[in-house]
Every structure is written in C-alpha cells, then in structure tokens.
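In: Show me the folded form of this:
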Amino acid sequence: MDTPSTAGQHLRQLRRHAKLSQLDLALITGVSQRHLSCLETGRAKPSPRTLHKLLTALEAPLERLLARLPIPSSTELPDAMPPLVLTRIRSTRGELSFLSTFTTFGMPQDITLTSLRIEHLIPADAPTWQVMRAAYADYAALVL
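Out: Modelled structure (predicted):
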C-alpha cells in the first residue's frame, strides 16, 4: 500500500509510520480500537473531532492528509451553496477575519421542530490563521 487512495488508508499509513498499533493510538486518543479499524478500512467516516484527535496524536497536519487524497473527478459546485459572511472580531492580537457559515440540524418532535445550529468560523486571511495556530498551540500546551 505505497500510495493510499482513501483517507482511511492514509490514516493507517500515518499510524504505521509513527510505529503505533491500533491499540496504542486508541489509548492515546480515546477512540476505540474497533472504530479505528473501521476508519482505516473505510467502513466508517471520522467526525471532525475524531479526525483532529487522530491527526494531533500522529503529529500530522490536516493539510498533509488532504494533499495526498485524489482530486475529485467532478468539480461542479452544488446548486445551493451555504451563505458565507465575512466576520471581523477585535482581539488583543488585532483584528481577526473569518468566513462564517451555519449548519442546522433539525429533528421533528410532535408538530414542532427542534434544531441545533452550529456556526463555523474559518480564518479568512494569513494573519488570522497565524493567530489561531498560536492560540491552539498555547491551548494544547496547557491541556495536552
């Protein structure tokens, strides 16, 4: 498996390169060994949180994983794109710029609809990326 073609195969290759067994990685990340197996074989897809935990433990940035995946054959955009809003936030480290969008999950209950709405903030420029990376490094040093 020299050139993995799926994210799961890439995760397996990264884990093996780190000389970790599935059990080792499971213990480090808190993700079950069975789920790791399902991710590596393509029977399951990782949540963003799980993917973040795995890549952090393997010391592999997301960009490295994405760069190795094959380019999709179709580059057509969907009919309805989610609205993006430029959001600027003043902080102690200067003005931060983000692209903001929402994901809404709904569940029917009786006649009403209960929903969960999540806002995604995506750094919109290089200085914001640098501030966010530095903030994550500070946070990780405290927590990890």
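In: When you work out contacts or count neighbours from here on, use the C-alpha atoms and nothing else.
Out: Noted.
In: Please name every helix or strand in contact with the lengthiest strand in the chain.
Out: Counting residues, the longest strand found in the chain (DSSP state E) is strand 94-109. For strand 94-109, the packing partners by 3 or more Cα pairs under 8 Å, 6 or more residues apart in numbering; DSSP states H and E come out as strand 85-91, strand 112-123, helix 126-143.
In: Who are the packing partners of the second one?
Out: With contacts defined as 3+ Cα pairs under 8 Å, 6+ apart, the secondary structure elements packing on strand 112-123 are strand 94-109.
In: this one next, for a side-by-side:
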Amino acid sequence: MSHLPFHPTGPATGTCAGEQLRRLRRQAGLSQMQLALLAGVSQRHLSCVETARAKASPSTLHALLSALDVPLEHCNEIFLAAGFAPRYVASGANAPTLKMVSDAVEHILQANNPAPAIVIDSHWNVTAANASTGLLLAMVGIDANGLSGLNLLDTLLRPGGLGDHLVNADEIRAITWQRAAREALSNPELARRLRDMPDSPAVSLNTTPAPVVLTRVRCAHGELKFLSTFTTFGMPLDITVESLRIEHLIPADGETWRVMNTAFSQWQASA
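Out: This is a model prediction of the structure:
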C-alpha cells in the first residue's frame, strides 16, 4: 500500500495565459500535438501561445480551454490573463434565469426516490437531497437534519462521518480523494479543503481497478450496495450551473432495493 503522490495547490496566479495553458496541458497528460489536434489548431501556433511568442484569439483560447475541460471560473481567469473580458457569469442561486435549472434538479431528485440522490457543488457541499438520502443516513445513525450544510468530502474522509459506515471505506475514500485532487488543480478553495483533511487515503497502485465500484454501506439492516452515477448539465454557460452535479446511489441488488423501498414507503405513510 502507498499514499497517493498528490499535493493539490490550485491554479497558479499572476501567470500569463500561455503559462497557465501549458500547465493545464501537462496536468492533463497531453502533448502539444495531442492538444492541438483536439482543439483544431496547429502545434506551432500552440507552442507560440504557450511561450508568449503569439497571442491566442478568443476563439482559439476557447477551443483550447474546452479541449482541456477547464472549469468556467478558471476559464475567466485565463481570459483575463490573456487581456480579454471574462466570458462567463455566476448567477445567484435565486436568480430568475436559474429557476428552470432548479426545477429540473428538484424533479430529478424526487424521481430518484427510493434511491438516494444528492446535489453537490464544485466544493463538494451538499446543496440539496431527496428524502431517501436522509433515510439512508438515518439507518447508519447520522443526523439528516443538517444535510443541506453537509460537505461530502468531510463525511467521507473525516472520522465520524458516512465513511466510517462503509464496508469498503478504504476503496471509496481513495477514489473520492483522487477525484477531488484532480478537481482541486483548478479550484483553490477545494485544494485548501483537501490540505486540511487527514492524510490522503492509502490505495494500492498495483491493483487493477474494478470495472464497477460499489458503495457498500453497513447499517442495522445489514449491508446495502449502491452503484454511483453522476448527472451534470451539458454545455453550461453559467459558472453556477456548471458547478452543480447530481450523484445517484442506485441500489445494486434486490435486498438493497427492498430496504430502500420499505423505508421510503414508511416515510411517505408518516409524512
């Protein structure tokens, strides 16, 4: 067993756009030729942009950032570094333009019952959840009243949270850390949160990863098994919308479906 060789620092500040692009390309494990092909630009021009011998146009910069899948908030920083105005806004949660998004999220959450589903933002804060999520937490003895203020990283990685009730806690914690560490490369706040966490979870680097990872929860009803999937908004133009994702915990066997169905039916009857 070995520790993950990663120390998140977040994006560099005060650097030119070319330097930031080069850093992001290297973090993505892409050569200049590979990124140039993905973005539809010449390798020579990309090289000149990275070394500040040429300035990328807004359209070229957009193509490069899209190919690198850079978060919109960080895209704004790079546009500013290149001398252009920011392209994307961050609407408030109560903005009229986000009502359609909010309604869609609420529909997805409710439709997911009796399977748990939560909405998390770019910092892994839980911003919304369905009733089944609270029921699952209650089964393991976690107070669901403070669910809206819960941080998923905290409850999975810190002692005393949901992670303590996972049969395969080491596996889930390692996967969670790896995913958050990748996101922290372009998210300073998330990078700071990870630095404040306990030591990075140990993970075997020699083990072939399983094609499907189950979240195995230990509770009074025995072991419940869930498949985890994510829903995100395609082609978002708003930073707030882009940051949202819905995690679905889909029961992976008949017994888990039975337990969750029973709990949800009882909750409906008492509501």
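In: How close are the two chains, by TM-score?
Out: Overlay of the two chains. TM-score (TM-score structural alignment, normalised by the length of the first structure): 0.47; 87 aligned residues with a Cα RMSD of 3.8 Å.
In: quick one on the thing from earlier: could the helices and strands packed on strand 94-109 of the first structure be laid out in TSV, adding mean neighbour count and distance to residue 53 of the first structure?
Out: Converted to TSV, these look like this (neighbours: other Cα atoms under 10 Å; distance: least, Cα to Cα, whole Å):
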stretch	mean neighbour count	distance to residue 53 of the first structure
strand 85-91	11	27
strand 112-123	12	19
helix 126-143	12	12
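In: So which of those is nearest residue 66 of the first structure?
Out: strand 112-123 (16.7 Å; Cα to Cα).
In: circling back to that earlier point, so for residue 101 of the first structure, which of the helices and strands packed on strand 94-109 of the first structure sits nearest?
Out: Smallest distance to residue 101 of the first structure across these (Cα to Cα): 5.4 Å, for strand 112-123.
In: how big is the angle separating that closest one from strand 85-91?
Out: For strand 112-123 of the first structure against strand 85-91, the angle by axes from the mean of the first three to the mean of the last three Cα atoms, to 10 degrees is 70 degrees.
In: how far off strand 94-109 does strand 112-123 of the first structure point, in degrees?
Out: Using the same axes, to 10 degrees: strand 112-123 of the first structure against strand 94-109 is 160 degrees.
In: rewinding a little: residue 27 of the first structure is nearest to which of the helices and strands packed on strand 94-109 of the first structure?
Out: Of those, nearest to residue 27 of the first structure by Cα to Cα is helix 126-143, at 16.6 Å.
In: ok and that closest one relative to strand 112-123, angle-wise?
Out: Going by the same axes, to 10 degrees, helix 126-143 of the first structure makes 110 degrees with strand 112-123.
In: quick one: buried residues of the longest strand of the first structure?
Out: For strand 94-109 of the first structure, a neighbour-count test (16 or more other Cα atoms under 10 Å) marks 96, 97, 98, 99, 100, 101 as buried.
In: Pull the most distant pair out of these.
Out: 96 and 101 (15.9 Å).
In: Which single one of the buried residues of strand 94-109 of the first structure is nearest to residue 33 of the first structure?
Out: Nearest member of the buried residues of strand 94-109 of the first structure to residue 33 of the first structure, counting by Cα to Cα, is residue 101, at 33.6 Å.
In: so how far is residue 95 of the first structure from the closest residue in space to residue 108 of the first structure that isn't next to it in sequence?
Out: Among residues not flanking residue 108 of the first structure along the chain, residue 114 sits closest, at 6.2 Å (Cα to Cα, 6 or more residues apart in numbering). Applying Cα to Cα, to the nearest Å, the value for residue 114 of the first structure to residue 95 of the first structure is 35 Å.
In: can you check residue 7 of the first structure too?
Out: Relative to residue 95 of the first structure, and taking Cα to Cα, residue 7 of the first structure is found at 35 Å.
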